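Undergrad: Dropping a prediction and its sequence here:
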Amino acid sequence: MRTSMNVVMALCVAATLPATGGCARGDGLDDEGRSIAPAAPPPGATRQRRDGRGWKITQTADFNADRMADVVWYDAERNRIAVWLMNGSDLLAPGPFIPGPGGDGWLVWANDFDADNMADLLWSHDERNLMAVWLMDGSRLRAPGPSIPGPIADGWIALPGDFDFDRMSDVLWINAEHNRMAVWPMNVTQPLAAMPPIPGPIGGFAFGFPVDVNFDGMADVVWNDIERNLLRVWLMHGSRPLVEGPAIPGPIGDGWVAAGVGDFNADGMLDVLWSNQERGLMAVWMLEGTQLLAAGPVIPGPIGDGWEARAAGDVNLDRMADVIWQRAGTGEMTVWLMDGSRVLAPGPVIPGPHGGG
């Protein structure tokens, strides 16, 4: 069954899976003992496949173990990715183009599957019901894993997150058509177990993306209802919901999507980056677990048409997430360093791969 456009648009990103799924200091903790969570895949990320207009930024993740977010580009039309290593708001090194699995229609996410503190790739194909984990060494492919069938029935999409606190990503399967989710514990590229599907939230929350919201070292699920502009947070304990949070209304007006998540105020809990592509706007909302703590101001994007906030991630190691913008048509990007919900310093405009492909 082909996933509907509304379902695809609603699916998570970032960050987006922010920095890595682990930390070189051990057990996924930073200097102050806090978990360093990967950025969740952004809800806008699945548009990578459907609009097919060259290179798109899909999310951020730490690919070179420097604890700063790097940028994942995906060219859905040619089924290839590129990882750009970042140093603050500047490009450190553009990685090579890497062809994806055979055939078209793949989606791609990033997280650390082998506990080497460097992000790897999770490929997902909802129409063929397949997933594959590819291990990375920085911006280069180290070892492609096998294609693995997902749960029974069509329409399942695989997303990465560490649900069992072993510093290696597991897989969250989401089926929007049937409102089901399932967590599969992973051992690097292979599933350890196929947990049974359980129901998702009632009423319109088509997709969730996995990210550690409360920094307990285990992924939770942030649900987005794009049609009604709502969020819900489920705190998870392994493969089961522990606390099902209330619906949280998004910014006023049409066109808003949750483009990414990250800790924007260094309080040890995840916050939400909202993006409005049509109006070129962004807003950061601070969360406290499952509850809204503070709604930040609506902020205009860079000067010019076509800019969209695509992902969130800490690019400068100040423990606060920053915002990655991309310009439609040109493929240009820029990184805005953030201080909480306000802009600290807009970075330079950087040309995308091959000028945008």
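TA: Looks like it came in fine.

Undergrad: Going by C-alpha atoms from here, please, whenever you check contacts or count neighbours.
TA: Will do.

Undergrad: ranges for the strands of the stretch 201-350 of the chain?
TA: Listed in chain order, the strands of the stretch 201-350 of the chain (DSSP state E, counting those that start in this stretch) span 207-211, 220-225, 230-237, 240-244, 248-249, 256-262, 271-276, 281-288, 291-295, 299-300, 307-313, 322-327, 333-339, 342-346.

Undergrad: Against that first model, consider the following:
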Amino acid sequence: MGRFIIARNSAINPLTALSSMENTSLRTLNTGTFIVDGTLGGRPGSIEIYGIGFGANGQNLLQPNGGAIVTRVYVVVDGVRLVDISDVSINGNNLYRWLALGDGNAFDAAIMSGPSEVRLSDFSEAQGGREGHDSMFGYGGNDTLQGDSENDSLWGGDGDDVLTGGTGNDLVLGEAGFDVARFVVGRASAEWALLADGSWRVTASTEGTDIISGIERIDFIGTSVMLGNTARPRDLNGDGRADLAWRGADGTVALWTMSNLSITGGGTVARVGSDWTLLGLAETDSNGRADLVWLSNAGAIQVWSMNGTSVGLANVPGSRPLGTTFQGMADMTGDGNADLLWRDLSTGAVSMQRLDGVYGVSGSRSVGTVTTDWTIAGLGDFNADGRADILWRGAAGQVVVWAMDGNTVIGGGQVANVGLDWQVRGLADFNADGRADMVWRNSTTGDVVVWLMNGTSIIGGGAVAQVETSWNIRAVGDVNGDGRADLIWRSGGGTVVNWFMDGATVRGGGVVLDVSTDWQMV
């Protein structure tokens, strides 16, 4: 494997006038001498890299572990040499091409062919180098690219690459293959969020804020996070279908994995004391399976990281904010994991906590304070930005959406006014457009209505059916795997029924099972 140890080079200023080097080919004139031919700014050009010897040379800005020492780099355009750049060392002969990128105060870019390892190394001013913004390209092969301080750009190209931006605000790009972005901090010291263009923003305590794209996994010290591996709501086994959780009168927990109307697996899991409340099922640790989140009467939060219907890990990563009541659980930060929403019912203050599975719960983060004649009706992503928003209901029937980015309100507004005999019974995506919709139930008549939403606008939906009020919507989730949320009903006598939904239309369904009323669906 070729190994390149690359330091910032302040002498490379003239290259900044060249936008790129294209149509490249590599020539070797003799031992230690390479020429890269191509076009620079649309004109024929070449870069000559001339090495004069072998062995270590501590005075060079780029220090090799032996091998060819390159002491001059020449840039030639239309046959005219533009500049001599001295004091450069490269070990190996994998150089593919050099590009004119960066801010002119640093070594700009290198592209390698084949498996390569690239590292940036800081050198003091006395040794002739200084910090700058750097770009590195891996192209084919399994590459290891590592930046240092300042704002760097790393592109792994094809192959399975390991990319470390270092300190500074870096751009880290994978491509084909299985690529890893590495951060030299603990998981608890970082936050990550999905952006609208599909890239991820990672903020680490000592390493700045990086934008990463085409990356399959983030490595932290001691643990990893799989990106894009978020479970669908209530999906315990990662099959794309909503599953059911039950709590018996004696505290026994039972789980069912579902497919359409069939119970495909599960059973009793454990018996938990009555001083613990099961808050619900949600993805908390980016393993592609929903987990169980618990709250004790004393305020402790416990997470069961699930492997299907078996408990993989269990831990108490933190506690709720003092004096608050649980309001909901959904991904408000865009990291793929559910967060916890709380409210002080005496003051109206709303707060949230970022939840990272069994690994940790953040401190309380203020969302805002709203008078207590307003209640939180649910959490759902109404604008398809990958972050759950807050649905409010006023005492006069007002329906208001707050568009959220973590604990920050970034937009929203009033949707409608609805009579108080109507209640929201679920927020989920009923038409597979990536946005949460609302299902309403009239407590007097039993009428069911679905609103298809886009932000604060009702874009469709309508009446679904009228159902006797002895029946209740106990959950919403995609039980048949078609990408659309379904309605899960339970009668006063314990019968469980699934309705397969397409927007506001019932496409099918039927009875699942009769369950004793000693058991409550969570």
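TA: Structure received. Being a predicted model, the structure only gives us computed values, none of them experimental.

Undergrad: As a markdown table, the strands of the stretch 201-350 of the first structure with mean neighbour count and distance to residue 193 of the first structure would be great.
TA: Output for the strands of the stretch 201-350 of the first structure, formatted as a markdown table (neighbours: other C-alpha atoms under 10 Å; distance: least, C-alpha to C-alpha, whole Å):
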| stretch | mean neighbour count | distance to residue 193 of the first structure |
| --- | --- | --- |
| strand 207-211 | 32 | 18 |
| strand 220-225 | 26 | 19 |
| strand 230-237 | 22 | 16 |
| strand 240-244 | 14 | 14 |
| strand 248-249 | 14 | 33 |
| strand 256-262 | 33 | 28 |
| strand 271-276 | 28 | 31 |
| strand 281-288 | 22 | 32 |
| strand 291-295 | 14 | 32 |
| strand 299-300 | 14 | 44 |
| strand 307-313 | 33 | 31 |
| strand 322-327 | 28 | 36 |
| strand 333-339 | 23 | 39 |
| strand 342-346 | 14 | 43 |
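
Undergrad: Can you tell me which of those is nearest to residue 144 of the first structure?
TA: Residue 144 of the first structure lies closest to strand 207-211 among those, at 22.8 Å (C-alpha to C-alpha).

Undergrad: Among the strands of the stretch 201-350 of the first structure, single out whichever gets nearest to residue 173 of the first structure.
TA: Closest among those, using C-alpha to C-alpha: strand 207-211, at 9.4 Å.

Undergrad: Please name the residues that touch residue 293 of the first structure.
TA: By C-alpha atoms under 8 Å, 6 or more residues apart in numbering, the contact list for residue 293 of the first structure reads 285-287.

Undergrad: swap the cut-off to 6 Å and go again
TA: Counting by C-alpha atoms under 6 Å, 6 or more residues apart in numbering, residue 293 of the first structure touches 286-287.

Undergrad: What's it aligned with over in the second structure?
TA: Residue 293 of the first structure maps onto residue 507 in the second structure, with residues paired by TM-score structural alignment.

Undergrad: which residues of the stretch 251-400 of the second structure fall in strands?
TA: In the stretch 251-400 of the second structure, the segments counted as strands under DSSP E, counting those that start in this stretch are 252-259, 262-271, 276-282, 291-296, 300-307, 310-319, 325-330, 339-343, 349-356, 360-361, 365-369, 374-380, 389-394, 398-405.

Undergrad: would you list those strands in CSV and tack on distance to residue 182 of the second structure and mean neighbour count?
TA: Output for those, formatted as CSV (distance: least, C-alpha to C-alpha, whole Å; neighbours: other C-alpha atoms under 10 Å):
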stretch, distance to residue 182 of the second structure, mean neighbour count
strand 252-259, 35, 20
strand 262-271, 36, 14
strand 276-282, 26, 20
strand 291-296, 26, 22
strand 300-307, 24, 22
strand 310-319, 24, 16
strand 325-330, 27, 20
strand 339-343, 24, 26
strand 349-356, 18, 24
strand 360-361, 20, 19
strand 365-369, 27, 16
strand 374-380, 31, 21
strand 389-394, 30, 23
strand 398-405, 25, 22
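
Undergrad: Same list, those, but as JSON lines with distance to residue 6 of the second structure please.
TA: Formatted as JSON lines, these follow (distance: least, C-alpha to C-alpha, whole Å):
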{"stretch": "strand 252-259", "distance to residue 6 of the second structure": "53"}
{"stretch": "strand 262-271", "distance to residue 6 of the second structure": "55"}
{"stretch": "strand 276-282", "distance to residue 6 of the second structure": "45"}
{"stretch": "strand 291-296", "distance to residue 6 of the second structure": "44"}
{"stretch": "strand 300-307", "distance to residue 6 of the second structure": "42"}
{"stretch": "strand 310-319", "distance to residue 6 of the second structure": "41"}
{"stretch": "strand 325-330", "distance to residue 6 of the second structure": "44"}
{"stretch": "strand 339-343", "distance to residue 6 of the second structure": "41"}
{"stretch": "strand 349-356", "distance to residue 6 of the second structure": "36"}
{"stretch": "strand 360-361", "distance to residue 6 of the second structure": "37"}
{"stretch": "strand 365-369", "distance to residue 6 of the second structure": "42"}
{"stretch": "strand 374-380", "distance to residue 6 of the second structure": "47"}
{"stretch": "strand 389-394", "distance to residue 6 of the second structure": "45"}
{"stretch": "strand 398-405", "distance to residue 6 of the second structure": "38"}
